[in-house]
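Visitor: build me a structure from this.
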Amino acid sequence: MEGVRILEVAQFTFVPAAGAVLADWGADVIKVEHAEHGDAQRGLVRLLGLDAAGKGSSFFPIMEGPNRGKRSIGLALETPGARKVLEELIRTSDVFLTNFLPTARRKLGIEVEDVRAVNPDIIYVRGSGFGSRGPDADKGGYDSTAFWARGGSAAGVTPPASETMMRMPAGAYGDSMGGMTIASGIAAALYSRKVTGEPSLIDVSLLGVGAWATQFSVNLALLADGPLPVAQAPKHGSRTNPLVGAYRTSDDRWLELCMLQPGRYWPEFCRIAGREELVADERFDSTEKLMANAAEAAELVAGIIAGRPFEEWLELLGSGAGQWAAVQNAWEVGQDPALRATGMIASVVDAEGKDRELVANPVQFDETPVRLTRAPQFAEHTDDILRELGLSDDELIQLKIEGAVT
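Guide: As a prediction, this is how the structure comes out:
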């Protein structure tokens, strides 16, 4: 995307994450931040009970993830001086990207018609909680509300008898998926503009991303014309397959098995586990019998896996052809050899010159790992961007005196 300029008037993670992906792909992404306060996410010091930044460092993962590779300019959009700067940025950009609510967009004069009055060819992108039309178009939302709760994921993972609702497994969980979704829409719109000459208006909502993530269940409910029955999953395995599901090892770690052809993989598993006699067991000696007696087989599998530690099972299962995975925590994901072999954990140098690492976006071109640069400090590139627009030093100073720019 070298040569493509993205103008981002957005904050938090949902929409800025799209800008980060586009920056990963080579676009010039200019992040417009409030001239005094900056992106509101810069003020989040704790998230999910954890410190959001390292002590004594400017490296702030909650900002680095969705903002790496960008340049930051501080603009007081409500001032006349900043308006001139904004319009020049619009005039020189291919994409205008925002997650401001309609009332704020109208107040600041950044609705689609305002932006297209300056640049008729610009692709205009709105990220929202609940969509740009309908009863909740003016309502704000976060991924915990629009994506996780209302989009069906929370209900899908919360057991019927639970006294608490299951929370998202990571901060900005739905936001990150939504950002990737927006980035793909922008790529398609750039292609469409090249082919047709017409710019697109793109809408992506967290609710829509949430419904897409749970589409299998939603589609079944639509087919059934009502809520799906609550299915009580067996303790081990599935109802017809002992080699599907989570099993606990002797040292209280978990393995996820997903061998969808039980008859094919049962002999291999029994051999790996040192229980070859189970292959000829009359309860399990055919695919039909194994499926019919899945509950008994699953109890045996649970006992077998509980008899050895996690690391031993990694080696044993790794010798077979069946599908399975270790249940990993965040640190283990960051060290995953498959991710590292493919460059999905990328190096980045922070503002103090220290080497850091971030998760790369999951799309890779030509087997070439992405090269990341750090997220900008607040309004770090204001002077550089203004000079690129042709402003003299005297004009730049005057804008600062007026409070139009940082």
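Visitor: drop to CA atoms for contacts and neighbour counts, all remaining ones
Guide: Fine.
Visitor: where's Arg356, which helix or strand?
Guide: Assessed by DSSP states H and E, Arg356 sits inside strand 355-359.
Visitor: got the contact list for that strand?
Guide: Strand 355-359 is contacted by residues Gly65, Gly334, Met344, Ile345, Ala346, Ser347, Val348, Val349, Asp350 when judged by CA atoms under 8 Å, 6 or more residues apart in numbering.
Visitor: just the buried ones out of the residues you listed, please.
Guide: Gly65, Gly334, Met344, Ile345, Ala346, Ser347, Val348, Asp350 (16 or more other CA atoms under 10 Å).
Visitor: can you put those in TSV and add distance to Pro199 and secondary structure?
Guide: What follows is the buried ones among the contacts of strand 355-359, written out as TSV (distance: CA to CA, whole Å; DSSP: H, G, I helix; E, B strand; the rest coil):
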residue	distance to Pro199	secondary structure
Gly65	29	helix
Gly334	39	helix
Met344	32	coil
Ile345	34	strand
Ala346	33	strand
Ser347	35	strand
Val348	34	strand
Asp350	36	coil
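Visitor: quick one, what contacts the residue most central in space within the chain?
Guide: Per CA atoms, centre = their mean, the C-alpha nearest to the average position across the chain is that of Ser176, at 2.0 Å. By CA under 8 Å, 6+ apart, the contact set of Ser176 is Thr13, Phe14, Ala17, Pro66.
Visitor: that one and Glu268, how far apart?
Guide: Between Ser176 and Glu268 the computed distance is 38 Å (CA to CA, to the nearest Å).
Visitor: which strand or helix spans Leu255?
Guide: strand 254-258.
Visitor: list the buried residues of that strand.
Guide: Trp254, Leu255, Glu256, Leu257, Cys258.
Visitor: just checking, next helix/strand downstream of it?
Guide: Criterion used, DSSP H and E; the element after strand 254-258 is helix 262-272.
Visitor: chain center to that next one: distance?
Guide: 36 Å (CA atoms, centre = their mean, to the nearest Å).
Visitor: can you mark which positions in that helix are buried?
Guide: Pro262, Gly263, Tyr265, Trp266, Pro267, Glu268, Phe269, Cys270, Arg271, Ile272.
Visitor: state the next helix or strand along the chain beyond that helix.
Guide: helix 287-292.
Visitor: that following helix packs against which elements?
Guide: helix 262-272 (3 or more CA pairs under 8 Å, 6 or more residues apart in numbering; DSSP states H and E).
Visitor: next up, for comparison:
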Amino acid sequence: MSAPLDGIRVLDLSRILAGPWCTQMLADFGADVIKIENPDGGDDTRSWGPPFLKDKDGNDTREAAYYMSANRNKRSVTVNLRSEEGKEVIRELAKTADVVVENFKVGGLAKLGLGPDDLMALNPRLIYCSITGFGQTGPKAPEPGYDYLIQGLGGIMSITGNPDGTPGAGPQRVGLAICDLTTGMYSTIAILAALQHRERTGRGQHIDMALLDVHVGWLANQAMNYFIGGKVPERTGAWHPNLSPYQPFPCADGEVIVACGNDRQFKILTRELGVPELADDPRFVTVPDRNANREALAEIISDRMRLKPREHWLTRLPEAGVPCSGLNTIDKTFEEPQVIARGMKVEVPHPLSPTGTVPNVANPIKFSDSKIAYRRAAPMLGEHTDEVLSEVLGLDAARIAALKETGAL
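Guide: I've put the predicted structure just below:
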């Protein structure tokens, strides 16, 4: 099986997370992703530790776990973009590329003669994806955008956390850089769509991606609740604003999540709890009824579920047809039989690792007639500079050495 993007070359001028997350997905799909890094330290996230990968002597390397999470399957080339010769290397690489991904401030690369107009003039088939906090237009366009800021502006923190008036109330940051990650995914989607457009027209295009746009775009049902209902969504803690019961419940020795998405599942739950009469109680017959009386219903369910241990409910409810799960810490997630069966932890080759490999979270996409190839772990800084410049641009060792001598690489 071949990878879906075999033969596609991506010039990756991005760093931190949103851009690298996008290009890692493209690399997983088989694209040749050439990661351009500043010779002086490279991607900022290389130093975002601990933890760092340890070498065979147990010493920390310069490879931070954060950096390694988003740069698998790429080749690292160091280029000084302030050097005229360095900029010329980028132009020559762009002529051979299908896609450029960058997350400089608005206009930052254009000042260097490496903006979309500049590179697309050299390669009209080029797809040039710019990722910024606020996009290429609008009053905040010049400002840098970080995930935390976008979570605050975009509204996710206003609906995440305990409700007002309860212990620990207040807006909370989501525990992952979710705006960066989703922008990386949307950017991947946009690039794939642009590649298909190019197949039909022969033309590349500029893609303008903004973290704030993406965040607002995936407000989804909460935005529609506001548009249609006219009520600003609030923090609801562990329960769902549109479904009940759909929350954690206490057991004899812990908690489990019960998630009833329809009336049929609720009826089964009432039978398993030994209170089938609840299914006919006017307060609980339909989803809107249960939402209106969620506190009373939660109290009844809690009283019944406390009578038995977690494992009883985790086994019995799914067998009966009621969605139920535990509340895992990350270590327990990777011990889940389903996660193991789906191959969501993989070992990827790395030259500094004492075992020769490092663990990675697998790409979750499963193709029937293509493959995800885990060719290499996140590259060391400049690991592939000589290789890429020789292979792609045809430069000999003497020319590469001369460029290094001038500070271009």
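Visitor: report all helices and strands that the strand holding Leu255 of the first structure contacts.
Guide: By 3+ CA pairs under 8 Å, 6+ apart, strand 254-258 of the first structure packs against strand 244-248, strand 324-326.
Visitor: from what I see, Asp386 of the second structure and Ile400 are in contact.
Guide: Yes - checked against CA atoms under 8 Å, the pair Asp386 of the second structure and Ile400 is within contact range at 6.9 Å.
Visitor: so where is the strand holding Arg356 of the first structure in the second structure?
Guide: Aligned using TM-score structural alignment, strand 355-359 of the first structure spans residues 357-361 in the second structure.
Visitor: for that stretch, give me the average deviation versus the first structure.
Guide: Once superposed with the first structure, the aligned residues differ from stretch 357-361 of the second structure by a mean of 2.5 Å; criterion: mean CA distance after the TM-score superposition for the first structure.
Visitor: just to revisit the earlier point, okay if I get the helices and strands packed on strand 254-258 of the first structure as TSV plus distance to Val157 of the first structure?
Guide: Conversion of those to TSV gives the following (distance: least, CA to CA, whole Å):
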stretch	distance to Val157 of the first structure
strand 244-248	14
strand 324-326	19
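Visitor: longest helix in the second structure, by residue count?
Guide: helix 178-201 (DSSP state H).
Visitor: start and end residues in the first structure for that helix, please.
Guide: The aligned range for helix 178-201 of the second structure is 173-196, by TM-score structural alignment.
Visitor: what comes up buried for the matching stretch?
Guide: 173-183, 185-186, 189-190.
Visitor: with stretch 402-409 of the second structure instead?
Guide: In stretch 402-409 of the second structure, counting by 16+ other CA under 10 Å, buried: Leu403, Lys404, Ala408, Leu409.
Visitor: skip the chain neighbours and tell me the closest residue to Ser158 of the second structure.
Guide: Pro171 (5.2 Å; CA to CA, 6 or more residues apart in numbering).
Visitor: quick check, that neighbour in contact with Gly155.
Guide: No - applying CA under 8 Å as the test, Pro171 of the second structure and Gly155 come out as separate, 9.5 Å apart.
Visitor: please enumerate the strands of the stretch 101-250 of the first structure.
Guide: 123-128, 201-205, 244-248 (DSSP state E, counting those that start in this stretch).
Visitor: deepest of the ones you listed, which one?
Guide: Among the strands of the stretch 101-250 of the first structure, the stretch with the highest mean neighbour count (mean count of other CA atoms under 10 Å) is strand 123-128, at a mean of 24.
Visitor: where does that strand end up in the second structure?
Guide: The aligned range for strand 123-128 of the first structure is 127-132, by TM-score structural alignment.
Visitor: the matching stretch vs the first structure, mean deviation?
Guide: So stretch 127-132 of the second structure averages 0.6 Å relative to the first structure (mean CA distance after the TM-score superposition for the first structure).
Visitor: what about the buried residues of stretch 402-409 of the second structure, which are in strands?
Guide: Assigned to strands by DSSP state E, none of these qualify.
Visitor: gap between Leu278 of the first structure and Ile305 of the first structure?
Guide: Distance from Leu278 of the first structure to Ile305 of the first structure, by CA to CA: 15 Å.
Visitor: please read the previous query as pertaining to Thr373 of the first structure.
Guide: Following CA to CA, the distance that separates Thr373 of the first structure from Ile305 of the first structure is 44 Å.
Visitor: just Pro227 of the first structure next, same as before
Guide: 36 Å.
Visitor: returning to that earlier point: quick check, nearest of the contacts of Ser176 of the first structure to Asn119 of the first structure?
Guide: Ala17 (24.1 Å; CA to CA).
Visitor: what helix or strand is the residue mapped onto that closest one from the second structure on?
Guide: Counting by TM-score structural alignment, Ala17 of the first structure corresponds to Trp21 in the second structure. Here Trp21 of the second structure sits within helix 18-28, counting by DSSP H and E.
Visitor: quick one: furthest residue from the center of the second structure?
Guide: The second structure, CA atoms, centre = their mean, max distance from centroid: Glu277 (44.3 Å).
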